[in-house]
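1. sequence plus the predicted model coming up.
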Amino acid sequence: MSPWLPILMAVPVLGAIVVALLPKGSDKLAKQLTLLVSLVVLVLTIAMATQFKPNGERFQFTAVYNWIPSFGVKFGVGADGVALVLIALSAVLVPIVVLASWHDADGVQSTDGTLITPKRSVKTYFSLLLVLEAMMIGVFAATDIFLFYVFFEAMLIPMYFMIGSYGGAQRSYAAVKFLLYSLFGGLLMLVAVIGLYVLAGKGTFMFPELIGAIKDPTTQKWLFGGFFIAFAIKAPLWPVHTWLPDAAAQAPAGAAVLLVGVLDKVGTFGMLRFCLELFPDAAKAFTMPVVVLAVISIIYGAIVAIGQTDMKRLIAYTSISHFGFIVMGVFAMSQISQAGATLYMVNHGFATGALFLAAGFLIARRGSPHIADYGGVQKVAPLLAGFFLVAGLAGLSLPGLSSFVSEFMVMIGTYSSTAFGAGALTVAAVISAVAVILAAVYILWMVQRAMNGPTVEPVKAFKDLNLREVLVLAPLVALIIGFGFFPKPLLDVINPAVTKTLVNVHVDNPAIAEKGAGQ
């Protein structure tokens, strides 16, 4: 057994306890300690990743401990290539979010200049960040399905308090809506998890042992439905998406980054890992309905984003469109589409994270999320405007930036998939390409309105990015550009895991990503 993953979860939990127990008035120390702990987790993650063997055993760094022996529940963790890149995404984003959130718990300034005071202390906010990091690592690492469910639900708690206690004026409404949607999906998944345990007759919740355990197609369809609806809400996929714009708009910028950049990926990760491999016949039967929902999400999210006047809501709707691409790539069931979908999960986290944080810095200076309240920012804050532009261009998948590689792989993989015949998937890929044009409209419109044109009076007093803010955005932009030109290191890790997924789903597709996509 390997200690890597248990240690990666234990370090932020212990850090959260220490931060929470700091004496009153230790706000600065709480921030510094949280940053230090998150950097330790990042270093440990990098060290673990260097030992990963892409063509070795599927699940590596495994550790299994008895948890509830009478029900066959184990604390089982391990990482394949897909889980590893998402754990790495979490480890990269958390220290960036900590640094970006340095003043998020101090209060939010509204448009009229009043300060919206948080309900809880600064040290509580940063301890919640560390608890959330442990949960994010755990949900991607879990190889016991019951343990996955526990982490799936437990993640809601810190995020609920981060939105409800430290968010904007409508934070309570947004937090409750987020919680209710997620709990409803989690309840359906719990029923499906129990059904899987009983009907499989294996006496275990361990994922590798349950692959192929359910043979009856009708049973597969019912269990698939329970898992899929929960994941569709988490992703979110149209029409169960309405909680996201409210939650993202009201959450502090750093919390919004983790919500959209990592937590929502649990939905698409779950579809790829559990829906496909545990219920392959049902996944094939529902492929076209799911792809139709994905295409609607792609187009709907892009069109609605164009009409938004709130910067954070606009970014949230763009993410609904992007998640549609990811779901389409997963269910197209070709090597290149699923590799592209996994890569999209990572690159979307970097691109949307940078855009949310740049928007957060703007809002902190002006006190308003409304695009109409800005104008001419590039004249007084060229660094901020420049980072905002690059993050926006990554959001519209400009060639040379990381999102382009992912989106291109998903579309070409869907177009060329031989899993279910060329017709319907080809049409889906062609329709989804319309979103590329729509993305240019909503991103460039926002950049034009906020960054260019005459400088409005309140913007004239803006200060450009300080050193802390540059240190927040620079790593994300570097990753966006770096993986835009050289995605091969990520694809080398992702491709073998995707191949094994397709084998378990009994789909025979030419591995066209293995050779060409990473070059």
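-> Arrived safely.
2. alpha carbons only for contacts and neighbour counts from here, please
-> Fine.
3. how much space separates the residue most central in space within the chain from residue 93?
-> The residue lying closest to the centre of the chain (CA atoms, centre = their mean) is residue 262, at 2.8 Å. According to CA to CA, to the nearest Å, residue 262 stands 9 Å off from residue 93.
4. tally of neighbours for residue 47?
-> Neighbourhood size, residue 47 [other CA atoms under 10 Å]: 12.
5. so what secondary structure elements neighbour the strand or helix carrying it?
-> According to DSSP states H and E, residue 47 maps onto helix 27-49. The elements that helix 27-49 packs onto, with contact taken as 3 or more CA pairs under 8 Å, 6 or more residues apart in numbering; DSSP states H and E, are helix 4-20, helix 81-100, helix 122-141.
6. also this one, for the comparison:
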Amino acid sequence: MTAAMLYAFAALTRPSPAPSTVPGANIFTSAFILSIGIWAPVLMAFVIGVLPNPRGRYDTLIKQIAFFTNLIVLFILFVAYNQFQNFLPTLQYEENRQWLPAIGAAYHLGVDGPGILMLMLSALVGIISVLASTGIRTRVRSYFALLLLAQSCVTGAIAAHDLFVLVLFWSAATVPLALLILGWGGPRRDAAAWRLVGYWGAGTVALVLAVAGIYVATGGTSFDMEVVLKAPLGARAEVIIGLALVIAAATRLPLFPLHGWVRDVYSDAPIGVVVVVASSASRLGAYVLLRVLVAGEPDGAKLLAPLIAGLAAITVVYAAIAALRSSDIRHAAANLALVPCGVTALGLAALTPLSIAGSVLSLFAGGMASALVVSVFATLSDRAQTRNAMVLTGLAARMPKLAWLTVLAGLGVLGVPLMASFTANEMTFFGAFRTQPVGAFAV
């Protein structure tokens, strides 16, 4: 029920258009808000790592530390979200400090509208992932330390406004997530972990090549997005760089045919890890497309739009067919979780203000819906001790709360009315029909 309550909360909250009149506005005016969100989990992961825990004596304390760390980060980011000024054209909560001046890399953080929404998704998912991990009984200290590190990497990738820093956080997120799957996953955890490393590693290579291309094409003096994404590159260079960005995003979001890691990871990863991967971690793919390709490479985005729309349409159609044909409920949930990914990508491909706004909302609503559907089906299979859909028929009377949560998860993924994903889908479709009618119709 906690996940459902948080999902309902996500559907109702919006940033204030007039932060100066909001109760509690300007509580946090420090330029260190984003750094707190990134490095507080790292600090507490270190504390958990060095905390003595003979024979699991302090397992409960470790879980409480992880929970309250995420709760504090959520509170800070919620206040920042509440006092966020929608109509400012500049970055907010910005930090910019020299780091590697020889190559032009800086510790540059900042968020705009999509960024603050993604930060809220990451913070909410952090709470849910800890609550979903209360059943962990072995090597508790290592598990929660790695979970906090993974959440920190995701937050850092969202807040980064320097391409060098973005690549570091993007690639670093793979390590703790793969170790969590390898150490606490199901029977096929080895295959799941290595598939995640393989696909996400390939995506990281593509992102590195794209960033290197941007860096060289703009003179090789800065990685700052404010500088390099405003420099003209030419249509040919933008298409080549854009293709690398699409590959990077398609492995992470994911999109067909680079979705090969999804079924194994969503089926065999621990529930708390699945929540992170299915929501905030995977949405980094679409976020990078939005932040770098759509915003910074307009010619490349226009030329690659039909390709992205086609991949989005194929992903949604494939996911629907595969989910219907699957008798394993965790495999079905993994396929259903791909549907919001396709909708988000379609909105970015359409390149209209309405579709992009819908895609941004889909980052949040679709991320929550995907996390909910995979976690609910994983919980159901664990409690019933089976994944066979035919065996699970008739369990609603015995598990009424879980049954209603399952219905809510399915409705959220499909985007029915009264769900936040419905608004996102409608905005995306209406915006996409103007420029990508075939892709919009297929989705």
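-> Right, received. Where do you want to start? These figures come from a predicted structure and were not determined experimentally.
7. thinking again about what came up before, the helix holding residue 47 of the first structure maps to which residues in the second structure?
-> Counting by TM-score structural alignment, helix 27-49 of the first structure falls onto residues 59-81 of the second structure.
8. before we move on, what about stretch 325-345 of the first structure?
-> Against the second structure, the aligned range for stretch 325-345 of the first structure is residues 343-363 (TM-score structural alignment).
9. also stretch 367-376 of the first structure?
-> Going by TM-score structural alignment: stretch 367-376 of the first structure matches residues 385-394.
10. mind listing what's buried in that stretch?
-> Using 16 or more other CA atoms under 10 Å as the test for burial, stretch 385-394 of the second structure gives residue 387.
11. and it, how far from the chain's centre?
-> Centroid separation for stretch 385-394 of the second structure versus its chain: 30 Å, with CA atoms, centre = their mean, to the nearest Å.
12. what do you get for stretch 370-379 of the second structure?
-> Using CA atoms, centre = their mean, the offset of stretch 370-379 of the second structure from its chain centre is 15 Å.
13. so how much does it differ from the first structure once superposed?
-> With mean CA distance after the TM-score superposition for the first structure, stretch 370-379 of the second structure departs from the first structure by a mean of 2.3 Å once superposed.
14. for that stretch, which outside residues touch it?
-> Applying CA atoms under 8 Å, 6 or more residues apart in numbering, the external contacts of stretch 370-379 of the second structure come out as 3-4, 266-267, 271-272, 274-279, 329-330, 333-334, 336-338, 340, 402, 405-406, 409-410, 413.
15. ok now do the aligned partner of residue 252 of the second structure in the first structure, which residues does it touch?
-> Here residue 252 of the second structure is matched to residue 234 in the first structure, going by TM-score structural alignment. Applying CA under 8 Å, 6+ apart to residue 234 of the first structure gives the contacts 182, 185, 263-267.
16. which non-adjacent residue is nearest the counterpart of the residue nearest to the centre of the first structure in the second structure?
-> Aligning on TM-score structural alignment places residue 262 of the first structure opposite residue 280 in the second structure. Counting by CA to CA, 6 or more residues apart in numbering, residue 122 is the residue found nearest to residue 280 of the second structure once chain neighbours are left out, at 5.3 Å.
17. would you mind measuring from the counterpart of the one you found in the first structure to residue 148 of the first structure?
-> Structural alignment (TM-score structural alignment) places residue 122 of the second structure against residue 90 in the first structure. Distance of residue 90 of the first structure to residue 148 of the first structure, computed by CA to CA: 16 Å.
18. pull the longest helix from the second structure.
-> Ranked by residue count under DSSP state H, the longest helix found in the second structure is helix 353-384.
19. am I right that the residue nearest to the centre of the first structure is in contact with residue 91?
-> No - Residue 262 of the first structure lies out of contact with residue 91 (CA atoms under 8 Å); the separation is 10.2 Å.
20. from residue 6 of the first structure, how far out is residue 71 of the first structure?
-> 22 Å.
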